[in-house]
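> Could you look at this predicted model? Sequence included:
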Amino acid sequence: AIVWQDRRTSDFCAELKEQGHEAEVQRRTGLLLDPYFSASKMRWLLENDGQVRSAAEAGRLAFGTVESWLVWKLSGGAHVSDASNASRTQLLALDGAQFDEGLCDLFGVPRNALPRVVDTHGPIAETRLLGRPLPITGLAGDQQAATIGQGCFVPGETKATYGTGAFVLTNMGDVIPRSSNRLLGTVLMQKDGRRTYALEGSVFVAGSLVQWLRDSLGLITSAAETEALARSVPDSGGVTIVPALSGLGAPHWNAEARGLIAGLSFSSGRAEIARAALEAMAHQTHDLALAFAADGAPWQRLRIDGGMSANDWMAQDLASVLDLPVERPDMVETTALGAGVLAAVGAGLFGGLEEAIGAMRGAVRAFAPAMEPETRTERLKRWSRALAAV
């Protein structure tokens, strides 16, 4: 298995760009040429892992994302992938029912090694591992599940998940997203072969920046400590962090970018650096807000979740910098909730997604903008200067 943050296929993706393939790949899949997606990793395994290559030559190879592997194990051999996960491989056209032969040829991935694409909810497979036959009725990608867990069922509704990275999705209904601002189009969900799409902005580094401050620099002992440090100072003292520790994601898509801490002085301490790390979340999200608006999908409010969103200071800073109301459910692990909602609806326990989310989501807390325009402008100017130096 190769994780999504792995950048080993950067050179191959760059070659495809130089050959002029990116525009057509984006038009068909909604995705840019980047190691983030699965296709180039599958090719790398075929070229560099003897066992994988031998299995392909013998017709025994089965590729898939993690939900495909889980269903295979649970069911005893059903090789399927739901449409939301399949749309992240870069091998599925957004308007195609199954994996695309032309895209497979471009990336050098054998079509017969890929799973069958199925709905995100409904009867998918069956497991007998728990003593009796049980249906598997819900599958979804991480961020699509979180979007469903936030109840974003109406076109225009938007959620942002702050975990290791940060991922913003806006429901686009049945319209295939076409971005002119380097955002991504993806399948949000599929039922009875009919798809709902989303526009997505992906930030590679969010909570992993705080982990880096803790584990590599030793500036904090726990992630929760950042909130108290941020509140202990009136501002970051001019410190700005560009957290490009594994390149920059949307809307910049610069795989070669590296992180930057700007504005350090003798007065900069742990508190200023911790506050700047949290401020970087709002700065990166603001870049995405501008790109979404330019693509015709402006946000009216933002629903946030993920482990990092439990930080009240960060949630308030997001509302203030974005100048938008921000909502956070009391249960911030909405990916798990969304998967549960899909499974419940797929099993017939609820009549629809709206009914299920009404019963399962729980209470939310609202954060309203509370920042002077001059302060917001100064923050964003510092961010732009630091970003230009990366």
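Perfect, thanks for sending it.
> all contacts plus neighbour counts: C-alpha atoms, from now on.
OK.
> what's the longest helix in this protein?
helix 270-294 (DSSP state H).
> Could you point out the helix or strand that follows that one?
strand 302-305 (DSSP states H and E).
> Other residues contacting that next one?
146, 150, 157-162, 324-329, 332-334 (CA atoms under 8 Å, 6 or more residues apart in numbering).
> Just the buried residues out of those residues, in PyMOL syntax.
To isolate the buried ones among these in PyMOL, judged by 16 or more other CA atoms under 10 Å, type:
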select buried, resi 146+150+157+158+159+160+161+162+324+325+326+327+328+329+332+333+334
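> second one coming, line it up with the first:
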Amino acid sequence: MTKLIGALDQGTTSTRFVIFDDTGAIVTFHQIEFEQHYPHPGWVEHDPFELLDSCRLCIEHAVNKLIKLGYQVSDIEGIGITNQRETTIAWDKKTGQPLYPAIVWSDVRTQNTVDQLSKKSPKGVDALRSICGLPLTTYFSAIKLRWLLDHVPAVAQAREHDRLVFSTVDSWLIFHLTGGLENDGVFVTDVTNASRTMLMDIHSLSWSNESIRFFGFEGIELPQIKSSSCIYGHIKQGALTGFAIAGCLGDQQAALVGQKCFETGTAKNTYGTGCFMLFNLGDAIPPVLSHNGLLTTVAYQLGKDQRPVYALEGSVAVGGSSINWLRDNMHLISDHHQLNELAASVEDTGGVYFVTAFGGLFAPYWKVDARGTICGLTQYTTRAHLARATLEAACYQSKAVLDAMNKDSGTPLRALNVDGGMSNSDLCMQIQANLLGDGVLVTRPKMRETTALGSAIAAGLALGVWKDLNDLDKVNKEGETVFRSQLSAESTERLYSGWQKAVTRSLDWAEPVDEKLE
């Protein structure tokens, strides 16, 4: 009989529960969008309980759909979880209640906190890079927790009374799904999520006392760090009561696993809310530390006795969310399909460049003072040119990340595996192939829910659905599409030179953020 694996994918703008068979095909799924909160410019928040409720609802609806298809609930072997990563939750271990809304990974309110912390070390923003592989920036969880301690009295008071718990989204969900405060919920995280907090030593895979002292987090309760593929606990309520949670990966690492980038030198790019490129560095210790604005992170550890595999990562803060901006804020399009139609109706952007730096630029620029900028407007410019420039923005930034990866790794990439919402656009993927040039193939699988698939693979390996990585050879292999450059090297260089000029126009716009709560 076919074995099924569930994957709970808790993302930045929506949650989905996907049920796969053992070939990696989707049997059924359910997806729910949830509310985004923007209390001030540059601030992004979620309601932690709304995240949890969306997960429970998605599980219930997907299981009901499965039963209607003629399956039994018992056909499911267990589930994996994947989640938005650096999003930070502070909660009270006595009540289980959040002490403040979840601060989302893309939130940039903490720049003053970064500035203050960077003064504590002669290494500046690289104060902890040798330990955690990451620079001090608004992106990571520890910075957000430090801000909460400094600006939210309830968080500071919980710390004083030894009641403060620090959590990323995976830990929050697993704790509540496995019973919560009332029923001995399990408080754990996996190595990939822990590696994004700035608090884990990526060499020993344990919480770093030096990092904890640096941030002043002594006495705060942290989750137990576990492998990405193991049994974390069992669900305590709902349609999947008693089923094991057996895999957990941060969303971008899950996509790397879902794309089966298990060999050193393979890479993937996920075009979601943001764009995230990961390059497999292998299991050598110490891992490569970037000199070109990238991050060193744990890619996965598929079993408690397995060596961790590392990756270089480059992040583009605004990818698909720029399309939502055109739809919801500017009302230039009604949906994503219309954007593609408009973009395809013109051969180029008419000289327009759109630097989508709504909250600064991530790798390899790391310019928090950048802001969204549209350059090259003329009377000739139409909605179609803006639509195409929006697609091109993600592709230009992805090229900048890939160039940095080639420099750091010393191994030029030959193929880029792609997934995520924007990868559904043939036009966008052809633009990407054009910008990367003749040497790089852009390869897109037929089934592109690879983030969810990655967490399903992690769970399936722990539960024996697949024996080892070789057993995954035929998973999600049929029907892939390959895009090759259709531009000359000269044309590519000319276009990219224009992008670099546009980036310089976007810099030094932001004023210091007022961190006071209203």
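Thanks, I have it. Quick caveat, the model's predicted, so the values are computed rather than measured.
> Now the TM-score, please.
The TM-score (TM-score structural alignment, normalised by the length of structure 1) is 0.96; 390 aligned residues with a CA RMSD of 1.6 Å.
> got the contact list for the residue nearest to the spatial centre of structure 1?
By CA atoms, centre = their mean, structure 1 has its centre lying nearest to residue 167, at 3.8 Å. When contacts are counted by CA under 8 Å, 6+ apart, residue 167 of structure 1 touches 143, 160-161, 200-203.
> What range does the longest helix of structure 1 cover in structure 2?
Under TM-score structural alignment, the match for helix 270-294 of structure 1 in structure 2 covers residues 383-407.
> Okay, buried residues for the helix or strand where residue 356 of structure 1 lies please.
Using DSSP H and E, residue 356 of structure 1 sits within helix 353-360. For helix 353-360 of structure 1, the buried set under the neighbour-count rule, 16+ other CA under 10 Å, comprises 353-354, 356-357.
> follow-up on the earlier one: among the contacts of residue 167 of structure 1, which lie within strands?
Residues of those located in strands (DSSP state E): 160-161, 200-203.
> Same list (those residues) but as CSV, adding distance to residue 113 of structure 1.
Converted to CSV, those look like this (distance: CA to CA, whole Å):
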residue, distance to residue 113 of structure 1
160, 33
161, 32
200, 28
201, 29
202, 28
203, 30
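> Could you let me know which of those residues ends up closest to residue 342 of structure 1?
Relative to residue 342 of structure 1, the closest of those is residue 161; by CA to CA it sits at 18.3 Å.
> corresponding residue for the closest one in structure 2?
In structure 2, residue 161 of structure 1 lands on residue 270 (TM-score structural alignment).
> Just confirm that match contacts residue 420, I think it does.
Yes: with contacts counted by CA atoms under 8 Å, residue 270 of structure 2 reaches residue 420, the gap being 5.0 Å.
> rewinding a little: what is the most widely separated pair among the contacts of residue 167 of structure 1?
Going by CA to CA, the pair spanning these furthest: 143 and 203, at 12.2 Å.
> Filter the contacts of strand 302-305 of structure 1 down to the ones in helices?
Secondary structure from DSSP H places 146, 334 of the contacts of strand 302-305 of structure 1 in helices.
> Which secondary structure state does the residue of structure 2 positioned farthest from its centre sit in?
No residue in structure 2 sits farther from the centre than residue 379, which is 38.2 Å out by CA atoms, centre = their mean. Under DSSP: H, G, I helix; E, B strand; the rest coil, residue 379 of structure 2 falls in the coil class.
> go on, residue 55 of structure 1?
Quick answer, by three-state DSSP: residue 55 of structure 1 is helix.
> Which residue, other than its chain neighbours, is closest to it?
residue 61 (4.8 Å; CA to CA, 6 or more residues apart in numbering).
> which residue lines up with the one you found in structure 2?
Alignment note (TM-score structural alignment): residue 61 of structure 1 maps to residue 164 of structure 2.
> contacting residues around its match?
Residues near residue 164 of structure 2 by CA under 8 Å, 6+ apart: 90-93, 155, 158, 220-221.
> out of those residues, which are inside strands?
Judged by DSSP E, the subset of those located in strands is 90-92.
> how much does the match of helix 270-294 of structure 1 stray from structure 1?
Mean deviation of stretch 383-407 of structure 2 from its aligned counterpart in structure 1 after superposition (mean CA distance after the TM-score superposition for structure 1): 1.0 Å.
> Give me the buried stretch members for the longest helix of structure 1, please.
Neighbour-count burial for helix 270-294 of structure 1 flags 270-292 (criterion: 16+ other CA under 10 Å).
> wouldn't residue 277 of structure 2 be in contact with residue 401 here?
Yes: counting by CA under 8 Å, residue 277 of structure 2 touches residue 401, with 7.5 Å between them.
> joint contacts of those two?
Common neighbours of residue 277 of structure 2 and residue 401 (CA under 8 Å, 6+ apart) are 314-315.
> Wait, a strand at the residue nearest to the centre of structure 1?
Yes: under three-state DSSP, residue 167 of structure 1 sits within a strand.
> Next one: it from residue 126 of structure 1, what distance?
31 Å (CA to CA, to the nearest Å).
> Residue 18 of structure 1 now?
Counting by CA to CA, the gap from residue 18 of structure 1 to residue 126 of structure 1 is 45 Å.
> Of these two, give the one with the bigger neighbour count.
residue 126 (17 against 10; other CA atoms under 10 Å).
> which residues does the more buried one contact?
Contacts of residue 126 of structure 1 (CA under 8 Å, 6+ apart): 74-75, 133-136.
> try 10 Å this time
The neighbours of residue 126 of structure 1, taking CA atoms under 10 Å, 6 or more residues apart in numbering as the test, are 71, 74-76, 78, 132-137.
> Buried among those residues? Make that a ChimeraX selection.
Buried members of the contacts of residue 126 of structure 1, defined by 16+ other CA under 10 Å, are picked up in ChimeraX with:
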select :71,74,75,78,135,136,137
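> Can you pick out the most distant pair from the contacts of residue 126 of structure 1?
Of all pairs drawn from the contacts of residue 126 of structure 1, the one with the longest distance (CA to CA) is 78 and 132, at 17.2 Å.
> returning to that earlier point: what distance do you get for the residue lying closest to the residue nearest to the centre of structure 1 once chain neighbours are set aside to residue 376 of structure 1?
Take residue 167 of structure 1 and drop its neighbours on the chain: the residue closest to it by CA to CA, 6+ apart is residue 202, 4.6 Å away. For residue 202 of structure 1, the distance to residue 376 of structure 1 equals 23 Å [CA to CA].
> go on, residue 208 of structure 1?
For residue 208 of structure 1, the distance to residue 376 of structure 1 - CA to CA - is 25 Å.
> more crowded one of the two?
Taking other CA under 10 Å, residue 208 of structure 1 and residue 376 do not tie; residue 208 has more neighbours (20 against 14).
> Pull the contacting residues for residue 413 of structure 2.
Residues in contact with residue 413 of structure 2 (CA under 10 Å, 6+ apart) are 265-267, 279, 402-403, 405-406, 439-441.
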